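Asker: quick check, what structure comes out for this input:
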Amino acid sequence: MSAITSVIGFPRIGANRELKRAIEGYWKGSLDLDGMRAVARDLRASHWRLQKEAGIDLIPSNDFSYYDQVLDTSMLLGAVPRRYRDLGLGAEDTLFAMGRGYQGERGDVTALPMKKWFTTNYHYLVPEIDGDTEIRLSGSKPFDEYREARDMGIETKPVLIGPYTFLKLARGPQGADLTLEGGLIRDTGEAYRQILARFASLGTDWVQLDEPYLVMDKEEGDLELFRTLYRTILPGAGEGEGRVHVLLQTYFGHVADCLRTLDELGFDAIGLDFVEGCDENLAALKAHGVPDGTTIFAGLVNGRNIWRNNYAVSLGILDAIRQVTPDVALSTGCSLLHVPFSVKGEEGLDPRTVRPHFAFAVEKLGELHELSILAETDEEGKKASEQLAANQKLFDGTRVQADQAVADRLASLSESDYVRQPDRPTRQSIQAKELGLPILPTTTIGSFPQTREIRAQRARLRKGEISQEEYDSFIASQIDRVIEHQEAIGLDVLVHGEFERNDMVEYFGQNLNGFLFTSNAWVQSYGTRCVKPPIVWGDVSRARPITVRWSSYAQSRTDHVVKGMLTGPVTILNWSWPREDVSHRIQTEQLALAIRDEVLDLEAAGIKVIQIDEAALREKLPLRRSDWHTRYLDWAIPAFRLVHSAVRPGTQIHTHMCYSEFNDIIKDIDAMDADVISFEASRSDLTVLDAIQAAHFETEAGPGVYDIHSPRIPSVDEMVDRIHEILGKMEAGKVWVNPDCGLKTRGEKETWPSLEHMVQAAKRVRRELATGGRPAESR
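Answerer: Modelled structure (predicted):
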């Protein structure tokens, strides 16, 4: 007899990104709605069968989404703002309009704000609730998918974002804080009560309600909000003979400060993460105990990284839990949405020395099943020692030899290596004279559209159909084209377009020692956007110059300033699969030294502006405020300073961040000591400006004036309004005008008109400032 196993969620994009291709085919008109639905239905069926065949007991349903599970929840609860309802679109098209905006014969609306899902690189759509919103059960998706699986003979555990997390993530119009008052709380609780009642009527055994917001710090009234919601939702959990069991699922951290509250409410099961938050969750269990009738779902298989599970460690944690309660089920630590589909087919990874160390989503199902067997004893009282011994071999000895040169270089660093001289105001004055840029200088974040032709040429090079010289000639022609186009529309600081790069992290990894790469290990980032992170296998150092050639070439083709484009060390690590045998701090410092070498080579080659993207800096900020500095910022911020501290005063250092909550770490961002920062602000309605103003932010800044993750083309007037909104909170001399992210994923047909409108908007505002400000009637 093995322990019960549960999977919190499973990747939905498919083994070969079938969902991405189907949805994008529908958007382009090459696949109709029924065709897209058919692909989705086949994927759901395939994934349910995979989990059943792997021996998983509680298989999730409703973890599928065409775009985002939080967005699905908004639609299920009727939290669809009127501007989207007024478009008169069907369910899927309404969902897409909320996720990516809409511009067509039915109207012109921007997308909902998009933020990072806790400490992951997955993005969710922020629910919007206003005075016109009526929270009520308004859809049937979870019930339809449950029946769909049951018709296949597979009993599933429906999964929903819980009401507490949903309300805590929700905002009012223009990103305003949401007032959580009686009517809204009552209606939300009633909607979830009806959901459980509906599942009970269908004969569902288990329903999983995800409440990851419980691992966050609690504000005054949070626990009372949680109690109020669940006192409405839980009594009887549907009542009658068909009572459904409720699994309250947490992940990404610990719930030590509220476990007693969870116990009091009488959940049938509580899911705790013992990958992240292990020590705190264990201590809380020992301190409070577990009520009779409550099962602990122990998250032991890491859903956030791709390394094999150490069975001995997991079984030790399980034994510690069982000292508190014998009623334990085994689970993934979080949804497997955050790891690739399967190691199968990764022929580039050595099958003897490398591949055995990795487990993607499919392999993690096997790990969970094996752990469930190892967790029990056979008739002779012995554990299944063969599986345990085979697993232990992966962790015995040294997997990879250390690089002594890297260790010596780190050991030789001093405090002065983390400080740039002179101070920033002095540097900014020098840079203003040397660069000679106008007020409100315009630029882009770095990348330009990766067209089908560019991807085809890269594939031809990889297959040996063209020579390196032919490929390089093609890249040069693309740079020529984009430089000429940027000059023509009037951008002030140009970029070379990054056409030679397949990805902003993988490309750098390919030029660094210590990295491995996969062929198909894609992970969903937002909507249909997928990324393929490289793997940090050993100590990191720069193998060769990475960007100097093409940045120098671009600068030679124009009299304008061209930015050198780099990815920063924190982002490279956060968007890679990091080692688990070495701390994140050490890995980041190794990366910082490698990128420092590149910065100095760019400067020596005559590049006067260098952008070091730290798009993912905020992403891995610990969820508990007390851990922010000691476990992250105290080494992440200095690592960035290490990258650029040795450049001369006249070299202007930029950085970029996207889709995160910046307000609460704005002073730490200023302490990165960059000269200019650009960041996403369009989808968050520029709410970061208040924090910039309050912090007396020294860094020049370019809050994004339009959303590049939407295909709509913003008008000149729209961006003029945005710029003036920025100028209401920032000095004009410190403002840059730019999109809110790179343009790699956009098409040419929306990229260039949008940029032309942006430049025209900046020029109009410059004229207004030169003549005394904006006319009152246009404000």
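Asker: when you work out contacts or count neighbours from here on, use the C-alpha atoms and nothing else.
Answerer: OK.
Asker: please enumerate the strands of the stretch 451-600 of the chain.
Answerer: Using DSSP state E, counting those that start in this stretch, the strands of the stretch 451-600 of the chain run over 493-494, 512-516, 523-526, 529-531, 535-542, 561-567.
Asker: now do the longest one against strand 512-516, angle only.
Answerer: Direction vectors for strand 535-542 and strand 512-516, defined by axes from the mean of the first three to the mean of the last three Cα atoms, to 10 degrees, enclose an angle of 180 degrees.
Asker: now show me the structure for the sequence below, then we'll compare the two:
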Amino acid sequence: MSDICNHILGFPRIGSQRELKKATEAYWKNEITELELKKIGKKIREENWKIQSEAGLDFITVGDFSFYDQVLDTSLLFGNVPDRFLEKGSEANFDTLFCMARGHAPNNINARACEMTKWFNTNYHYIVPEFKQGQKFKISLNSLLEQIEHASSFGYKIKPVLIGPLTYLWLGKASENDFNKLDLLNNLIEEYTKIFNLLSLKNIEWIQVDEPILTLDLSPEWKEAFYNVYTKFDFKNLKILLTTYFGSIQDNIDIVNKIPIHGLHLDLCSNPEQINEVIKNYPKNKVLSLGLINGRNIWKSNITKITDTICKIKQKFSGELWLSSSCSLMHSPVDLDQEKNLDPEIKNWLAFAKQKVLEIKLCSNIINSKDTKQSELLLNENAQAIESRKNSKRVHNEAVKKRVSEINKKDGDRKNPYSIRALKQKETLKLPLFPTTTIGSFPQTQKIRNVRNNYKNKKISKEDYTKEIQNHILESIRKQEELNIDVLVHGEAERNDMVEYFGELLEGFVFTSNGWVQSYGTRCVKPPIIFGDISRPASMTIDWIKYSQSLTQKHVKGMLTGPVTILSWSFVRDDQLPKETALQIALALRDEVIDLEKADVKIIQIDEPAFREALPLKKSEWQEYLTWAVNCFRISAAGVQDSTQIHTHMCYSEFNDIIKSIADLDADVITIECSRSNMELLQAFENFAYPNDIGPGVYDIHSPQIPSKKEIKELLENALKYIPAERLWVNPDCGLKTRNWPEVEIALKNMTEAAFDLRKQYSHRDL
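Answerer: Alright, predicted model coming up:
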């Protein structure tokens, strides 16, 4: 039998020191040229390929690099650029990429940015393609061919990667409600065929075509589309590796077996059991790629377990096997070697993208009986690390486990239903019609970051740090009062990140210095690592909120991150069920919520932007997740009196299919992203009588575009079609930390004036 081949599905593109982020933002500020930015991108690609080559991978993956987003690149590749981003008669160029993503680019074109939403069940955001009836695709900006030429110059054996046509259409949005996106397939097939023809001339053997929607619940129409599309393709001399990830394809394996592909990739980390169903009838003359190295977490792989799994699969499947990452490694930090200050014991349990590449090679060497002495040494080191983590006393806390075991149903219930609470809150809070607020954070200036870094590096005392942060809080409070905002926030100057901040104050977390991953565009996050049982040693926000409230007569919200979001936006321990970890977080937050109420905080916001994101891809698994996710939120929030108003916030998610569970959270007020979709998300409330208050976002904070008062009023009037005036809040889409103060002040001024106008318009009506 031939040796097992190895490859990855993709590598992080941000650079080991976030070079791409820094360079791109410098380009936006006109500090560097387009040529200089592209040179930095070229250098990052070369470093990524070198890591794969030096590790000894059989294929170097090419085409996984993007200056912003791979889905947006695919739109530009096929000339799918909405008219508003092009001047009459002009064609797309490099700046069009950023204009579509941000609504602004250095070419001074301004237009409404394309929508952005989560990439399946990850915390990565992609730019949603827009389709219109009769849409014509045409190969346009072809960065894929540029990257192929670049990689080929080094003599690598390359495997280009391309998003498949069905997944691309699925991810997009039809501009007309009665328009079927599948009607666009014939033209799209022609353009994909042209790409395949171009690649066939490049001495390329294999191409990776990503079709992750095969892990979803597909209708018969979409299943049939797979057969129709792939049987029409002329791949020339290319071999197609159809790539799936984030779930099981066993419900769709029948259609996969019928289409003329040459190989199939399975994510065996998200669903190991699918292998048994897949190999029953999978053709022996096709390659089967095994995604056994987890691309979405940071724990060292159990090499012994993986190689045993491969041997068992080989006994059942006699065809050619490849070994790979479960998905692209873009969801992992770049290089563990960059972590100089990480606890050595815990560092020994971890593997980032570069180390995962080495794990893949080690597994294949063991299976192929190559480099036996070195492989045996590395295998022993791996086994010791796995055993060390399993037996570490730092991981388990019996008091925490006992408290979780004692949770009962009443712990998740408020004292009275919303209808009663709302009356008490109205009496206590005395807020006007269309109350205005923001989501939590205000611009994180360089001055604020310098203060935090100086304190972290012990360059200033705790007293000086506290004084500096208090000055920034004072400035935020004064600005909000000047803007006539009704419910204030303290601005979160003390917080580096909405998850990392709390993780640093909870037991069971550890942190990296360079563990960055891309969230969207140039936005990178550094997820905490949950390695053990979680508890709250002391209060986390009380001092800051008490100081903030002392500065104003208006209400200042207490600001917390919810249990599901802390779980989802961390690298989570894999030795217990996620719901167990979430319950531990919920109990820690419950203690904080109760302490905030004791500190006379009347409004407490518990953000859950990851609530929809963490939903399993298969609908058959939804209810189990929703049950425990809702329960965790309710446990965190339910320990307070009726007069205390609980808010939650969610962003960039579709709610229609889980609206009942959103209502089951029983938050008094929910704020959601709506501005980019022109309030379309509120259609979820058209056929569902959502009982509580809602704040649909009216300011797209991910774009430098400043909404006018007129635009905000139009959005609010649209929202009033779905939400009664007495239950409508006015707020931005999300936190404002990524924006600058001048644009924030103008936008919020327009927002409060729009609310004031509506207040005058509706105040005389019988509500």
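Asker: using JSON lines, lay out the strands of the stretch 451-600 of structure 1 together with mean neighbour count and distance to residue 136 of structure 1.
Answerer: Formatted as JSON lines, these follow (neighbours: other Cα atoms under 10 Å; distance: least, Cα to Cα, whole Å):
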{"stretch": "strand 493-494", "mean neighbour count": "22", "distance to residue 136 of structure 1": "50"}
{"stretch": "strand 512-516", "mean neighbour count": "20", "distance to residue 136 of structure 1": "48"}
{"stretch": "strand 523-526", "mean neighbour count": "22", "distance to residue 136 of structure 1": "27"}
{"stretch": "strand 529-531", "mean neighbour count": "17", "distance to residue 136 of structure 1": "31"}
{"stretch": "strand 535-542", "mean neighbour count": "22", "distance to residue 136 of structure 1": "44"}
{"stretch": "strand 561-567", "mean neighbour count": "24", "distance to residue 136 of structure 1": "45"}
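Asker: can you check which part of structure 1 stretch 533-551 of structure 2 sits on?
Answerer: Under TM-score structural alignment, the match for stretch 533-551 of structure 2 in structure 1 covers residues 539-557.
Asker: and the matching stretch, how far from the chain's centre?
Answerer: Computed by Cα atoms, centre = their mean, to the nearest Å, the chain-centroid distance of stretch 539-557 of structure 1 equals 27 Å.
Asker: got the contact list for residue 714 of structure 1?
Answerer: By Cα atoms under 8 Å, 6 or more residues apart in numbering, the contact set of residue 714 of structure 1 is 706, 754, 757.
Asker: again but with residue 207 of structure 1, I slipped
Answerer: By Cα under 8 Å, 6+ apart, the contact set of residue 207 of structure 1 is 157-160, 196, 199, 244-247.
Asker: in stretch 746-760 of structure 2, what's buried?
Answerer: Within stretch 746-760 of structure 2, the residues that count as buried by 16 or more other Cα atoms under 10 Å are 747-756, 758-759.
Asker: distance of whichever residue in structure 1 pairs up with residue 124 of structure 2 from residue 687 of structure 1?
Answerer: Taking TM-score structural alignment, the alignment pairs residue 124 of structure 2 with residue 122 from structure 1. With distances taken as Cα to Cα, to the nearest Å, residue 122 of structure 1 is found 21 Å from residue 687 of structure 1.
Asker: mind listing what the aligned partner of residue 336 of structure 1 in structure 2 touches?
Answerer: Under the alignment by TM-score structural alignment, residue 336 of structure 1 pairs with residue 329 in structure 2. Shown in contact with residue 329 of structure 2 (Cα under 8 Å, 6+ apart): 8-12, 295-296, 353.
Asker: gap between the nearest residue to residue 538 of structure 1 once chain neighbours are set aside and residue 572 of structure 1?
Answerer: For residue 538 of structure 1, ignoring the flanking residues on the chain, the nearest one in space by Cα to Cα, 6 or more residues apart in numbering is residue 514 at 4.3 Å. Plainly put, residue 514 of structure 1 is 13 Å away from residue 572 of structure 1 if you go by Cα to Cα.
Asker: could you do residue 684 of structure 1 as well?
Answerer: With distances taken as Cα to Cα, residue 684 of structure 1 is found 25 Å from residue 572 of structure 1.
Asker: between these two, who's got more neighbours?
Answerer: residue 572 (28 against 21; other Cα atoms under 10 Å).
Asker: residue contacts, the more buried one?
Answerer: By Cα under 8 Å, 6+ apart, the contact set of residue 572 of structure 1 is 505, 591.
Asker: follow-up on the earlier one: redo the contacts of residue 207 of structure 1 as CSV? Include distance to residue 69 of structure 1 and neighbour count.
Answerer: CSV is the format used below for these (distance: Cα to Cα, whole Å; neighbours: other Cα atoms under 10 Å):
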residue, distance to residue 69 of structure 1, neighbour count
157, 16, 25
158, 13, 24
159, 10, 24
160, 8, 24
196, 18, 25
199, 19, 22
244, 22, 25
245, 22, 21
246, 19, 20
247, 18, 22
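Asker: restricted to helices, list those residues.
Answerer: In helices, judged by DSSP state H, the following of the contacts of residue 207 of structure 1 are found: 196, 199.
Asker: now intersect the contacts of residue 207 of structure 1 with the strands, please.
Answerer: Using DSSP state E, 157-160, 245-247 are the members of these that sit in strands.
Asker: is residue 292 of structure 2 in a helix, a strand, or coil?
Answerer: Per DSSP: H, G, I helix; E, B strand; the rest coil, the local secondary structure of residue 292 of structure 2 is strand.
Asker: could you do residue 12 of structure 1 as well?
Answerer: From three-state DSSP, the assignment for residue 12 of structure 1 is coil.
Asker: surely it touches residue 335?
Answerer: No. Using Cα atoms under 8 Å, residue 12 of structure 1 is not in contact with residue 335; the gap is 10.9 Å.
Asker: of those two, which one has the most company?
Answerer: residue 12 (24 against 20).
Asker: as TSV, the strands of the stretch 451-600 of structure 1 with distance to residue 465 of structure 1 would be great.
Answerer: Formatted as TSV, the strands of the stretch 451-600 of structure 1 follow (distance: least, Cα to Cα, whole Å):
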stretch	distance to residue 465 of structure 1
strand 493-494	32
strand 512-516	24
strand 523-526	29
strand 529-531	26
strand 535-542	28
strand 561-567	29
